[in-house]
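Chemist: With the sequence up front, the predicted model follows.
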Amino acid sequence: MPVLPAHHSNHSKILTRRHVHACVHPTRTRVCVCVNSLSPRRSSSSSSSSEEEEEEHVDDSVSLAQYDSTSPLTRFVVSALTTAIGGDAHGDEVGLAQKEDDLRPPVSPQDVRNAIERDFCEGNYLWTGDISMDVYDKGCVFTDPTLSFTGTAAFQRNLERLEPWIEKLVVDPRSELRGPVVLDDSQAFCEARWQMIGELRLPWRPVVNVKGRTRYTLDTSKGGRIVRYDENWELKASEALMQLVTPTTKASV
């Protein structure tokens, strides 16, 4: 989800604030770039070093913006904006929806990983919200540095409210994986590193440019599906919000 949370899909949508949590119909967006994750492997010894040069170095020292580290004021502003457009900043009691999950066949950790990668590389989901709902528990908790809410139904509602605004405001949205989606050895979670960029159709032409990391927590008692979606950004939430009012410069892209 960087600043106004949102996601969209013909059959599923999710609030992905990313920031402008923006939603654009999949047919109107650019397919994301997957770094190394789906590209053929070269077999020579020199190819190994070339791939290492292509894949972005993981800097674990980068301080990540998380929900708990975001100021109450910033969270209030995003929550108020979400509510103002008719969205849901808090989510649902899951109830009956959870019973529907009990009827769905379980999914394997590899299925979940592949679905996440497909959502990035075919759905451009950071902008479109086009996610594979079959690998998400209906009571999944979605959290980014500005919002935290419960339920895929709330995710869909937020996207439905945001979609018209995103389609009008976001120009040339694009996203990319900064390496393959990683399934932990314990198979308890997957992690993805990504970057999303998009220009807003406003007089000062602001650019949303956010790098982040998302952890998808799996639960075998919930059919192996994703029960937590935790998105962190490599910049403060307040800095992401400021991108909305900052005129375009060469440094913005």
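Modeler: Structure received.
Chemist: hey, let's count contacts and neighbours off CA atoms from now on
Modeler: OK.
Chemist: now the closest residue to E122 other than its chain neighbours, what's its secondary structure?
Modeler: Of all residues not flanking E122 in the chain, V31 sits nearest, at 6.0 Å (C-alpha to C-alpha, 6 or more residues apart in numbering). At V31 the chain is in coil, as set by DSSP: H, G, I helix; E, B strand; the rest coil.
Chemist: Would you mind listing the residues in contact with V31?
Modeler: When contacts are counted by C-alpha atoms under 8 Å, 6 or more residues apart in numbering, V31 touches 121-124, 174-175.
Chemist: another one to put next to it:
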Amino acid sequence: MDPRPYFLTGAMDVALYDEQCEFADPFVAFRGRDRFVANLENLAGGFITESSTRTLSSEIERGDAAAGVPPSYKTKLLVKLRLGLPWSPVLAWPWGVEHVFDPATGLVVRHLESWDVSPQEGIRQLVSPGAGRKVK
């Protein structure tokens, strides 16, 4: 099994996700596991040409059924990516994912991504030439 994160390989354990799971990041939100799988396949198809990831933290929230708070799992990674665009931009920032589970089925019903960077900084990195910048 490839040890790299799902957003680099395009491979995810589909059976862990509800078919109508909500997927959201700072720029877009949608429902549907199949659409997320298709998006991952596009990323892994060469859009990311070089990468480096390091785990910063992870935590389990057990939830509180009586209070209506579902269980979740949160991870935070330091991610550096070189994109396969003509100017080879390098994106680098802490990136988090929260997986929220349905207590009845055990399936992920919300996949929420967060980036510890302002939208302006993210766009600046996206449009800046990355030649000569190290990723690893």
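Modeler: That came through, no problem. Fair warning: this is a prediction, and the values are worked out from it, not measured in the lab.
Chemist: Could you find which two of the contacts of V31 of structure 1 are furthest from each other?
Modeler: Greatest spacing in these, by C-alpha to C-alpha: E122 and R174 (11.5 Å).
Chemist: Between these two, which is the more surrounded one?
Modeler: The neighbour count for E122 of structure 1 versus R174, taken as other C-alpha atoms under 10 Å, is higher for R174 (21 against 18).
Chemist: Now do the same for the more buried one: its match in structure 2.
Modeler: If you follow R174 of structure 1 across to structure 2 using TM-score structural alignment, you land on S52.
Chemist: Make sure that match is indeed in a helix.
Modeler: No. Assigned with three-state DSSP, S52 of structure 2 falls outside any helix and is strand.
Chemist: Hmm, it is touching V90, no?
Modeler: No. Assessed by C-alpha atoms under 8 Å, S52 of structure 2 is found out of contact with V90, at 10.8 Å.
Chemist: so how far is W93 of structure 2 from V135 of structure 2?
Modeler: Distance, V135 of structure 2 to W93 of structure 2, by C-alpha to C-alpha, to the nearest Å: 12 Å.
Chemist: Overlap in contacts, those two.
Modeler: K80.
Chemist: just the contacts of V31 of structure 1 now: which is nearest D134 of structure 1?
Modeler: Nearest member of the contacts of V31 of structure 1 to D134 of structure 1, counting by C-alpha to C-alpha, is G123, at 14.7 Å.
Chemist: Give me the spatial nearest neighbour of the closest one, chain neighbours excluded.
Modeler: Nearest in space to G123 of structure 1, with sequence neighbours left out and distances taken as C-alpha to C-alpha, 6+ apart, is D130 at 5.3 Å.
Chemist: Next: Q125 of structure 2.
Modeler: Per C-alpha to C-alpha, 6+ apart, closest to Q125 of structure 2 is L91, 5.7 Å.
Chemist: And that neighbour? What does it align with in structure 1?
Modeler: So L91 of structure 2 corresponds to V208, using TM-score structural alignment.
Chemist: Its match contacts L241, correct?
Modeler: No. Using C-alpha under 8 Å, V208 of structure 1 makes no contact with L241, being 9.0 Å away.
Chemist: Next, the contact list for T74 of structure 1, please.
Modeler: Counting by C-alpha under 8 Å, 6+ apart, T74 of structure 1 touches 146, 237-238.
Chemist: In those residues, which residue is surrounded by the most others?
Modeler: Counting neighbours by other C-alpha under 10 Å, the top entry in those is T146, with 35 neighbours.
Chemist: can you tell me how far the equivalent of it over in structure 2 sits from T75 of structure 2?
Modeler: The alignment partner of T146 of structure 1 in structure 2, by TM-score structural alignment, is F27. According to C-alpha to C-alpha, F27 of structure 2 and T75 of structure 2 sit 19 Å apart.
Chemist: quick one: contacts for the residue mapped onto L159 of structure 1 from structure 2?
Modeler: Counting by TM-score structural alignment, L159 of structure 1 corresponds to L40 in structure 2. Applying C-alpha under 8 Å, 6+ apart to L40 of structure 2 gives the contacts 6-11.
Chemist: same thing but at 10 Å, please
Modeler: Listed by C-alpha atoms under 10 Å, 6 or more residues apart in numbering, the contact set of L40 of structure 2 reads 6-12, 34.
Chemist: Filter those down to the ones in helices?
Modeler: 6-9, 34 (DSSP state H).
Chemist: Tell me which two in these are the farthest apart.
Modeler: L8 and D34 (17.3 Å).
Chemist: who's more crowded, those two?
Modeler: Each of L8 of structure 2 and D34 has its neighbours counted (other C-alpha under 10 Å); L8 has more, 23 against 13.
Chemist: hmm, back to that, closest to D230 of structure 1 among the contacts of T74 of structure 1?
Modeler: Taking the contacts of T74 of structure 1 together and measuring to D230 of structure 1 by C-alpha to C-alpha, the closest member is T146, at 11.3 Å.
Chemist: what kind of secondary structure is the closest residue to the closest one other than its chain neighbours in?
Modeler: Leaving aside its sequence neighbours, T146 of structure 1 sits nearest to R75 (C-alpha to C-alpha, 6+ apart; 4.8 Å). Here R75 of structure 1 is recorded as helix under three-state DSSP.
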